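Colleague: Only the shape, not the letters, is given here:
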């Protein structure tokens, strides 16, 4: 399973700040998988109740710079996986940038944005993408569009210049730092999952509308699509479980 996923997601060519692939080893016979955005305790408990052999997530463990001791919350999570013989597979940047099941590709499909390319010239594996709506939308209509598709109201910062939105940039999750690059490209709007204090002034002073649509909400669909690919192409029993997260 790990080799299959690693090859499909091309983990060998992507530098990351966490290990991609198997993070906790369980059974060697994987027939049933639970997928979700983050390997939180609630998702682990759901996997146990589903008698899953593995959990497949976007946000796993062992991030660069985090405390290394296995104690407290981290210990309880890993203990539950080991005691129930459950594999944990996690794919971070490889799942953001994949052209088929990646978070950015899936977000574009959901919002009906025609992908034009990377915002970072010469970087085909960029986590910042841009594209165009089929027709211009007012800010009000675009806000409602995001809310309807992602099932949450986005945080909106008025760019004050463009009345309509057609050229859009986006980076799922914590990609708000790309707003300056999006503005330099002349895009009308930029979408990401989170917002920083400085994001407000970047949007206002550079004349680009900003939509903070939720880290979880913008990264819900990549791992879901990856699970569907496993099910359709390899006959794996896969269940996507969406653990609510307002962030």
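Modeller: Everything's here; your move. Predicted, not measured: the structure shown is a model, and the values here were computed from it.

Colleague: alpha carbons only for contacts and neighbour counts from here, please
Modeller: Fine.

Colleague: Let's check: the centremost residue of the protein is which one?
Modeller: residue 219 (2.6 Å; C-alpha atoms, centre = their mean).

Colleague: contacting residues for that one?
Modeller: 37, 58, 103, 107, 172, 173 (C-alpha atoms under 8 Å, 6 or more residues apart in numbering).

Colleague: which parts of the longest helix along the chain are buried?
Modeller: Counting by DSSP state H, the longest helix found in the chain is helix 220-234. Neighbour counts over helix 220-234 (16 or more other C-alpha atoms under 10 Å) mark 220, 221, 222, 223, 224, 225, 226, 227, 228, 229, 230, 231 as buried.

Colleague: can you list contacts of it?
Modeller: 35-37, 56-58, 95-96, 101-104, 106-107, 236-240, 242.

Colleague: Which entries within those residues meet the buried criterion?
Modeller: Counted by 16+ other C-alpha under 10 Å, these give 35-37, 56-58, 95-96, 101-104, 106-107, 236-240 as buried.

Colleague: among those, which are in helices?
Modeller: Per DSSP H, the buried ones among the contacts of helix 220-234 map to helices at 95, 96, 103, 104, 106, 107.

Colleague: Return the closest of those with respect to residue 179.
Modeller: Ranked by distance to residue 179 (C-alpha to C-alpha), those are led by residue 104 at 15.4 Å.

Colleague: so the closest one makes contact with residue 129?
Modeller: Yes - counting by C-alpha atoms under 8 Å, residue 104 does reach residue 129; the two are 7.3 Å apart.

Colleague: residues shared between the contacts of the two?
Modeller: 170, 171.

Colleague: all strands of the chain, in order?
Modeller: Ranges of strands within the chain are 21-24, 32-38, 54-59, 87-90, 113-118, 129-138, 155-157, 164-171, 189-192, 209-212, 237-240, based on DSSP state E.

Colleague: any idea how far residue 55 lies from residue 135?
Modeller: 40 Å (C-alpha to C-alpha, to the nearest Å).

Colleague: hang on, I meant residue 150
Modeller: Applying C-alpha to C-alpha to residue 150 and residue 135 gives a distance of 20 Å.

Colleague: putting a second one here so we can go through both:
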């Protein structure tokens, strides 16, 4: 089976000056305020390839296909949103995880990953990038007590659910799954939207508490359908992968501009 990939190289005036994995990580740590987050996996440098970096590959998930593409392109570093060493997983480096890490080490490729910091960043975060693409104006946090919110509330020009669905489809190049919720069996206009990319479908209850007309995330569970109907919140499941391409792509462009190094975004096709 052939894995479909899409590549995009950010064109820059390269300095031809290699950087270390530590310097790259420190820059990203500081920009994303990574230390402010209590996350489900370590943020920053996860695998040190031990080589100076002259070319970086970015992607959503550090799967084997992305590693193979990085090897083929001659990159010395991979930056992703979904890395390794998740809370609750087996600590041993065996099986699939062992194969991935072995390839990284054998080819001297560093792996750098940012999870929640890349969701929450107000400029290049996944939520911020997606909101901009959907013409939504972020106005606050989905959970008001959060200093660095991983979910947001946004407003938009009053529109029908069909109009919002069409905007999502155009922006992400995939048709979202829409679970409608009609007050008094009548479609309503949407102008207040909760948004949290990835696997945050259960935050729909918080969206209802915050008086959102609709909630946008990546995944859907069986229970989400009933929640949308009973909470009177239109739900749009737009794809975990599709909603989280923006942040890592934007981080790569920022890194490319700052260090003057080529950065190639490689999109490993994922329907989930």
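Modeller: Yes, it's here. Owing to the predicted nature of the structure, the values given are computational and were not obtained by experimental measurement.

Colleague: Could I get the TM-score for this pair?
Modeller: Once superposed, the chains reach a TM-score of 0.97 (TM-score structural alignment, normalised by the length of structure 1), with 246 aligned residues with a C-alpha RMSD of 1.0 Å.

Colleague: Now do the same contact list for residue 150 of structure 1.
Modeller: 213, 217, 218.

Colleague: residue in structure 2 matching the first one?
Modeller: Pointing back at residue 213 of structure 1 there. Under the alignment (TM-score structural alignment), residue 213 of structure 1 maps onto residue 238 of structure 2.

Colleague: how many neighbours does that match have?
Modeller: 25 (other C-alpha atoms under 10 Å).

Colleague: Considering the ones in helices among the buried ones among the contacts of helix 220-234 of structure 1, which is situated nearest to residue 181 of structure 1?
Modeller: Closest to residue 181 of structure 1, out of all of these and judged by C-alpha to C-alpha, is residue 104, at 16.6 Å.

Colleague: Which position in structure 2 pairs with the closest one?
Modeller: Residue 104 of structure 1 maps onto residue 127 in structure 2, by TM-score structural alignment.

Colleague: ok, now how distant is its match from residue 109 of structure 2?
Modeller: 29 Å.

Colleague: Now do the contacts for the nearest residue to residue 207 of structure 2 once chain neighbours are set aside.
Modeller: Spatial nearest neighbour of residue 207 of structure 2, excluding adjacent residues (C-alpha to C-alpha, 6 or more residues apart in numbering): residue 194 at 5.5 Å. By C-alpha under 8 Å, 6+ apart, the contact set of residue 194 of structure 2 is 142, 151, 152, 153, 154, 204, 207, 212, 214, 215, 216.

Colleague: Then residue 144 of structure 1?
Modeller: residue 153.

Colleague: make it 10 Å
Modeller: Residue 144 of structure 1 makes contact with 138, 150, 151, 152, 153, 154, according to C-alpha atoms under 10 Å, 6 or more residues apart in numbering.

Colleague: Give me the buried entries from these.
Modeller: Buried among those by 16+ other C-alpha under 10 Å: 150, 153, 154.

Colleague: What separation do you get for the counterpart of the first one in structure 2 and residue 147 of structure 2?
Modeller: Pairing criterion TM-score structural alignment: the partner of residue 150 of structure 1 within structure 2 is identified as residue 172. The gap separating residue 172 of structure 2 from residue 147 of structure 2 is 29 Å, by C-alpha to C-alpha.

Colleague: Tell me how many other residues crowd the equivalent of residue 123 of structure 1 over in structure 2.
Modeller: Aligned by TM-score structural alignment, residue 123 of structure 1 pairs with residue 146 of structure 2. For residue 146 of structure 2, the neighbour count with other C-alpha under 10 Å is 10.

Colleague: wouldn't residue 272 of structure 2 be in contact with residue 176 here?
Modeller: No - applying C-alpha atoms under 10 Å as the test, residue 272 of structure 2 and residue 176 come out as separate, 11.0 Å apart.

Colleague: what residues are shared contacts of the two?
Modeller: In contact with both residue 272 of structure 2 and residue 176: 218, 219, 238, 239, using C-alpha under 10 Å, 6+ apart.

Colleague: Determine which two of those are furthest apart.
Modeller: 219 and 238 (6.9 Å).

Colleague: Find residues that contact each of the two.
Modeller: Common neighbours of residue 219 of structure 2 and residue 238 (C-alpha under 10 Å, 6+ apart) are 176, 177, 197, 198, 272.

Colleague: Do I have it right that the fourth one meets residue 239?
Modeller: Right, the one you point to is residue 198 of structure 2. Yes - taking contacts as C-alpha under 10 Å, residue 198 of structure 2 lies within contact range of residue 239: 7.1 Å.

Colleague: shared neighbours, these two?
Modeller: What both residue 198 of structure 2 and residue 239 touch, as defined by C-alpha under 10 Å, 6+ apart, is the set 216, 217, 218, 219, 220, 272.

Colleague: out of the residues you listed, which is most surrounded?
Modeller: That'd be residue 216 among those, by other C-alpha under 10 Å, with 29 neighbours.

Colleague: and the aligned residue in structure 1 for it, what does it touch?
Modeller: In structure 1, the residue matched to residue 216 of structure 2 (TM-score structural alignment) is residue 191. Neighbouring residues of residue 191 of structure 1 by C-alpha under 10 Å, 6+ apart: 128, 130, 146, 154-156, 168-173, 175-176, 178-179, 182, 209-214, 218.

Colleague: which one of the buried residues of helix 220-234 of structure 1 sits closest to residue 1 of structure 1?
Modeller: Using C-alpha to C-alpha, those come closest to residue 1 of structure 1 at residue 230, 9.7 Å.

Colleague: Alignment lookup: that closest one to structure 2.
Modeller: Match for residue 230 of structure 1 (TM-score structural alignment): residue 255.

Colleague: distance of that match from residue 76 of structure 2?
Modeller: 14 Å.

Colleague: And residue 92 of structure 2, by the same measure?
Modeller: 25 Å.

Colleague: Those two: which has the busier surroundings?
Modeller: With neighbours defined as other C-alpha under 10 Å, residue 92 of structure 2 and residue 76 compare such that residue 76 has more, 25 against 9.

Colleague: The more buried one contacts residue 69, correct?
Modeller: No - contact criterion C-alpha under 10 Å: residue 76 of structure 2 and residue 69 do not qualify, at 11.6 Å.
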